[in-house]
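Chemist: Below: sequence and its predicted model.
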Amino acid sequence: MVMGREIRQPSDVMFRHVKDTHESDLNPSDYVNGVRERMHKAHEVARKHLEAAARRSKDVYDARLSFHHYEVGDAVWLLHETRRVGVSAKLEKAYDGPFVVKAKVSAVNFVIQMDSRGSDKLIHHNKLKPYRGSNLSKWIVTVKNKT
């Protein structure tokens, strides 16, 4: 049913119930070897196409990826991920902040200072967005001036 045709079973070959005349003279071991070769070729073709599809998917993902290089002292927005029950996600704020990048742990991980008391949080770059405004809180200005 899956292939849209009747499948030959090993018993059909063993007992010569094969309907195709050119395969009715086959030795069962030759038939099995032939099927095995065709399956290996089909798997090779499928692997080749899967690798090509994976490369295309990666290229499309990388083209849409926005990667900002943040430095210590930069003001950033932090993605607001918590949602309140009963409130539409459209009506909630998308980002919190602004906050200050306090340290760069790696190319993609940053420590940001959340408030004037100095509470820190380790954040991945995909949850950050650069702050482009000019109205910064006093504590952010003082932290930026120290760096």
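Modeler: Good, I have the coordinates. Numbering: from 1, shown residues only.

Chemist: Only C-alpha atoms from now on, for both contacts and neighbour counts.
Modeler: OK.

Chemist: Same question for the lengthiest strand in the chain: list its buried residues.
Modeler: Criterion DSSP state E: the longest strand present in the chain is strand 95-104. Of all the residues in strand 95-104, those buried under the rule 16 or more other C-alpha atoms under 10 Å are 97, 98, 99, 100, 101, 102, 103, 104.

Chemist: which non-adjacent residue is nearest the fourth one?
Modeler: Using C-alpha to C-alpha, 6 or more residues apart in numbering and skipping residues adjacent in sequence, the residue nearest residue 100 is residue 75, 4.6 Å away.

Chemist: what packs against the longest helix seen in the chain?
Modeler: Across the chain, the helix with the greatest residue count (assigned by DSSP state H) is helix 28-64. Packed against helix 28-64 by the contact rule (3 or more C-alpha pairs under 8 Å, 6 or more residues apart in numbering; DSSP states H and E) you find helix 10-14.

Chemist: how far out from the middle of the chain is the helix it packs on?
Modeler: On the basis of C-alpha atoms, centre = their mean, to the nearest Å, helix 10-14 sits 45 Å off its chain's mean C-alpha point.

Chemist: before we go on, here's another structure to hold up against the first:
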Amino acid sequence: MQIRTYLDNVHEFARENINNASDKQKWYYDYKVNFKPYSVGDAVWLHDPKRKVGISPKLQCNWDGPYLILNSISDLVYRIQKLESSKPRVVHYNRLKPYHGDFDNWLIKTVIQKDTESHATAMEENNIEFDIELSENEQCDMSNFQTDNIEYGRGHRVKRPPNRFVPD
């Protein structure tokens, strides 16, 4: 009888400690999480830590992308797709992070292409034709554009030579 009450007390004590630890971990996670929902057409990185044979796991890139958000299944689950021909994937918000930079947004191109095709068919149905011809004076001269000053890649600091090499 004493053993039974003792074990009940120990189990109750363990349950309370587990619940307290769980509540503390939930509070800390909620405190640190910053949830910014993605919208359709956003570019994101996907965390996909696949191991490649012959390369140290420490040196492998765990982020793949850019992927495009196709739609939102729920607040935390998204359907993404890397290329127009690839299979869509359903992933949780925790495996995504925003992609910053230039990318080929095939989703917008397909929407624009479908829109222009429907517009062209509507123009054909209404027998609307546009004949635009430019004279020689109206032609676009590309030689006026300067492309020598375009810098590609990351910015760099200004490098000055030492004073002994600079003429006085």
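Modeler: Now that the structure is in, tell me what you want to look at. These numbers were taken from a predicted model, which means no experiment stands behind them.

Chemist: corresponding residue for residue 18 of structure 2 in structure 1?
Modeler: Using TM-score structural alignment, the partner of residue 18 of structure 2 in structure 1 is residue 50.

Chemist: and its match, how many neighbours?
Modeler: Neighbour count for residue 50 of structure 1, taken as other C-alpha atoms under 10 Å: 12.

Chemist: Next, name the residue at the spatial heart of structure 2.
Modeler: The residue lying closest to the centre of structure 2 (C-alpha atoms, centre = their mean) is residue 44, at 1.1 Å.

Chemist: The aligned partner of it in structure 1 and residue 62 of structure 1: what is the separation?
Modeler: Residue correspondence to structure 1 (TM-score structural alignment): residue 44 of structure 2 is matched to residue 76. In this view, residue 76 of structure 1 and residue 62 of structure 1 are 22 Å apart by C-alpha to C-alpha, to the nearest Å.

Chemist: Same check on residue 78 of structure 1?
Modeler: The spacing between residue 78 of structure 1 and residue 62 of structure 1, counted by C-alpha to C-alpha, is 22 Å.

Chemist: go on, residue 72 of structure 1?
Modeler: Residue 72 of structure 1 is 25 Å from residue 62 of structure 1, by C-alpha to C-alpha.

Chemist: Please identify which of those two sits among more neighbours.
Modeler: For residue 72 of structure 1 versus residue 62, neighbours defined as other C-alpha under 10 Å are more numerous around residue 72 (16 against 11).

Chemist: Verify the contact between that one and residue 102 for me.
Modeler: Yes. Between residue 72 of structure 1 and residue 102 there is a contact under C-alpha atoms under 8 Å: 5.3 Å.

Chemist: all strands for structure 2, in order.
Modeler: 43-47, 63-72, 77-81, 89-92, 96-98.

Chemist: which part of structure 1 lines up with the fourth one?
Modeler: I take that to be strand 89-92 of structure 2. Using TM-score structural alignment, strand 89-92 of structure 2 pairs with 121-124 in structure 1.
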